[in-house]
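Visitor: Provide a 3D model corresponding to the input given below.
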Amino acid sequence: MKRQCQVCMHHCLLAPGQKGRCGVRKNENGRILCETYGKITALALDPIEKKPLRRFYPGSLILSVGSYGCNLDCPFCQNYQIARPESGSWEHRSICLSPQELMQKGIELKVAGNIGLAFTYNEPLVGFEYVRDTAKAAQEEGLKMVCVTNGSVCKEIAQEVLPHIDALNIDLKGFTETYYRKLGGDLETVKAFIKQAAASCHVELTTLIVPGENDSPQEIKKLASWVASVDAEIPLHVTRFYPMRKMRDRAATEIETVYQLAEVARTELKDVFTGNC
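Guide: This next block holds a predicted model:
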């Protein structure tokens, strides 16, 4: 019997054994399960600024954790090898760590300056159950919980996870429905998630500037104005595109363009940072 996944805006209707657009949630014996629970493809102790977070424990380190799978299909993805499972059989190239085992790794690295765990690299919330369970355990041990996400999940899933997260960096990829459709997403879903998150924990946003796609001053002005209407204290990271994945035929964004668009955003927001320049 077919079952509908309720995690994101795609609401994939899945036949037995079939996977959704994220590549990792599937109908298993009439239940929608995520095959990535506890499966880790990347672990690194990173500066918090790499997430990027600039207003959350600056100068600290955090243990970054990646799995595989994503519910968008960005042609410029820098982590496409793990974000898009069809790029490789990551199910067989991952290690398994229970929430308690991952938490213990975070605790052991406190002596090296680690403050917590950051779910990142792929889209963490397609496997929200693991994020939720790990965060619950880790916060009880004093670890800070961070999630780097595209924000493309439904309200009910956000309610499961957000109470256990201390900080998020959310990709706000542009500010038109046309652009989000190109990426396989939905702007209104992301806007709703940002509002929900901003009322729950520390939030910073990132917008990657892709030449010819989302690089008009008018769009950035509109984007920044909307963010300010949610909370003018939310930091915005305006970052430079580099050729990657299916967009290797394009030149990197001009550095001056990134700086100019950041200035446009500063007419609406207090904290605007540039990245990849």
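Visitor: going forward, measure contacts between C-alpha atoms and count neighbours the same way
Guide: Noted.
Visitor: quick one, helices of the stretch 1-150 of the chain?
Guide: When assigned using DSSP state H, counting those that start in this stretch, the helices of the stretch 1-150 of the chain occupy the ranges 80-83, 99-108, 128-140.
Visitor: JSON lines for those helices, including mean neighbour count and distance to T206?
Guide: Below are these laid out as JSON lines (neighbours: other CA atoms under 10 Å; distance: least, CA to CA, whole Å):
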{"stretch": "helix 80-83", "mean neighbour count": "22", "distance to T206": "18"}
{"stretch": "helix 99-108", "mean neighbour count": "17", "distance to T206": "26"}
{"stretch": "helix 128-140", "mean neighbour count": "20", "distance to T206": "21"}
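Visitor: nearest to L117, of the ones you listed?
Guide: helix 99-108 (6.5 Å; CA to CA).
Visitor: Go ahead and name everything in contact with that closest one.
Guide: With contact meaning CA atoms under 8 Å, 6 or more residues apart in numbering, helix 99-108 is reached by 38, 63, 114-117, 130, 133-134, 137-138, 141, 143.
Visitor: Redo those as CSV? Include distance to N79.
Guide: Formatted as CSV, the entries for these read as follows, by distance: CA to CA, whole Å:
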residue, distance to N79
G38, 19
L63, 18
N114, 23
I115, 24
G116, 22
L117, 19
Y130, 20
D133, 24
T134, 23
A137, 28
A138, 26
E141, 30
L143, 26
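Visitor: Also this sequence, please, to line up against the first:
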Amino acid sequence: MVSGLKEAMLFETLLSGDVRCGVCARRCTIAPDKTGFCRVRKNVGGTLYALNYGYISSEAIDPIEKKPLYHFLPGTTTYSLGTFGCNFHCRHCQNHAISMPDESVYKAMFSDLGLSRFGEVVTPDEVIQRALLLDTKSISFTYNEPAVWFEFVYDTAVLAKENGLSVILVTNGYMTPEALEKLAPYVDAYRVDLKSFTENFYSEICSAHLNPVLESILKAKELGLYIEIVTLIIPGQNDGIEEAESAASWIIQNLGAETPVHLNAFLPHHQMEDIKSTSSAILERLRSIYMNVGLNYVYIGNTISDFQNTYCPECRSLLINRIYSFGESTADLDRIGDEFRCGRCGRIISLICPNDIDF
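Guide: Got it, this is the predicted structure:
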């Protein structure tokens, strides 16, 4: 058996012998001996198999703020790992070497050659042991889309919960409702990309659609997952004032004004190398729009900015300084049990940080 071969979850076999995958919103119908859009889920004799089970393309110990998550387990480290494949084909992808690898990687998955040249094969238990040994508080499935690694993510998340580790999905938000329902009991944080608030951007830039992303965010909220949102701001593509106002209004109405939002600078990459990096002026203008609509925590990322810091929404005191040291708190942040308050005005600050974490 191919070392990464694992019978998939959430699929149905059709009378024709095709299979329909139920993990992501594409719901690919896959003919025998073919793979879906992600190229890592294959129909073998009317059964869907994951080809990348346990294959690690990338791993690291990161500050959790690098995900970015600013209000969830602040000041801690997370064991980050990813595999190969993706259900988006973003023209600006920063990790295209693993999300859309060349043919040699897929050929290795389809054979008995393994992936020794391309990645390491591990078990869920080995992932847990590494996270514990390295004294991290969480595991982050990141670098590529976790949905295409669904079986491995699920098995690992179940073990993580048993061992007191939090689980984070860094996702494009294209999971189906049934996939989210299956994972939700074992997942804590849903760090989701809202790449744009227009259908045109999703269809032209990502080969995807907007509505399934919005639906997945609402489903994650319904299931009680902690949510932070990231939008990579690409000049001339998703930096319009009306779009910013619409996105901010949707977030407030559906998730609440306390939801952290990250507006990150674009850097020329992949098929969009001809577009200039996002200027500080664009990012700060959009941040002002989001704040004026009513969001309380809007951050600027991928560049040095005072707006990486957390300020009190009431009195604007500096509460957390992240410019030089992620998670460095100031004396103005008081803690009473699990609750944090601004030391100057007493406003409750939305942070998730259990008592056993010294922050």
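Visitor: that older thread, out of the helices of the stretch 1-150 of structure 1, the one nearest K222 of structure 1 is which?
Guide: Taking CA to CA, helix 80-83 is the member of the helices of the stretch 1-150 of structure 1 nearest to K222 of structure 1, at 29.0 Å.
Visitor: mean deviation (superposed) between the closest one and structure 2, please.
Guide: Following the fit onto structure 2, the mean deviation recorded for helix 80-83 of structure 1 is 0.5 Å by mean CA distance after the TM-score superposition for structure 1.
Visitor: okay, that helix sits on what stretch of structure 2?
Guide: Matched against structure 2 by TM-score structural alignment, helix 80-83 of structure 1 falls on residues 96-99.
Visitor: For F273 of structure 1, find the nearest of the helices of the stretch 1-150 of structure 1.
Guide: Using CA to CA as the measure, helix 80-83 is the one of the helices of the stretch 1-150 of structure 1 that comes nearest F273 of structure 1, at 24.8 Å.
Visitor: Tell me how far the closest one lies from the chain's centre.
Guide: Remark: helix 80-83 of structure 1 is offset 13 Å from the chain centroid, using CA atoms, centre = their mean, to the nearest Å.
Visitor: Go ahead and name everything in contact with the match of helix 80-83 of structure 1.
Guide: Contacts made with stretch 96-99 of structure 2 from outside it, assessed by CA under 8 Å, 6+ apart, are listed as 57, 83-86, 143-145, 270.
Visitor: Let's have the helices of the stretch 1-150 of structure 1 in a markdown table, adding distance to R240 of structure 1.
Guide: Converted to a markdown table, these look like this (distance: least, CA to CA, whole Å):
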| stretch | distance to R240 of structure 1 |
| --- | --- |
| helix 80-83 | 17 |
| helix 99-108 | 31 |
| helix 128-140 | 29 |
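Visitor: if we compare those helices, which one ends up closest to L33 of structure 1?
Guide: Ranking the helices of the stretch 1-150 of structure 1 by distance to L33 of structure 1, with CA to CA as the measure, places helix 128-140 first at 9.5 Å.
Visitor: ok now that closest one, how far from the chain's centre?
Guide: Computed by CA atoms, centre = their mean, the chain-centroid distance of helix 128-140 of structure 1 equals 16 Å.
Visitor: so how far does that helix sit from its counterpart in structure 2?
Guide: With mean CA distance after the TM-score superposition for structure 1, helix 128-140 of structure 1 averages 0.9 Å from its match.
Visitor: which part of structure 2 lines up with that helix?
Guide: Under TM-score structural alignment, the alignment places helix 128-140 of structure 1 onto residues 150-162 of structure 2.
Visitor: and S246 of structure 2, how far is that from Y290 of structure 2?
Guide: S246 of structure 2 sits 9 Å away from Y290 of structure 2 when distances are taken as CA to CA, to the nearest Å.
Visitor: These two: who's more crowded?
Guide: Set side by side, S246 of structure 2 and Y290 show unequal neighbour counts under other CA atoms under 10 Å, the larger going to Y290 at 25 against 14.
Visitor: Distance check, the counterpart of that one in structure 1 against W226 of structure 1.
Guide: Taking TM-score structural alignment, Y290 of structure 2 has A265 as its aligned residue in structure 1. Here the distance between A265 of structure 1 and W226 of structure 1 works out to 11 Å (CA to CA).
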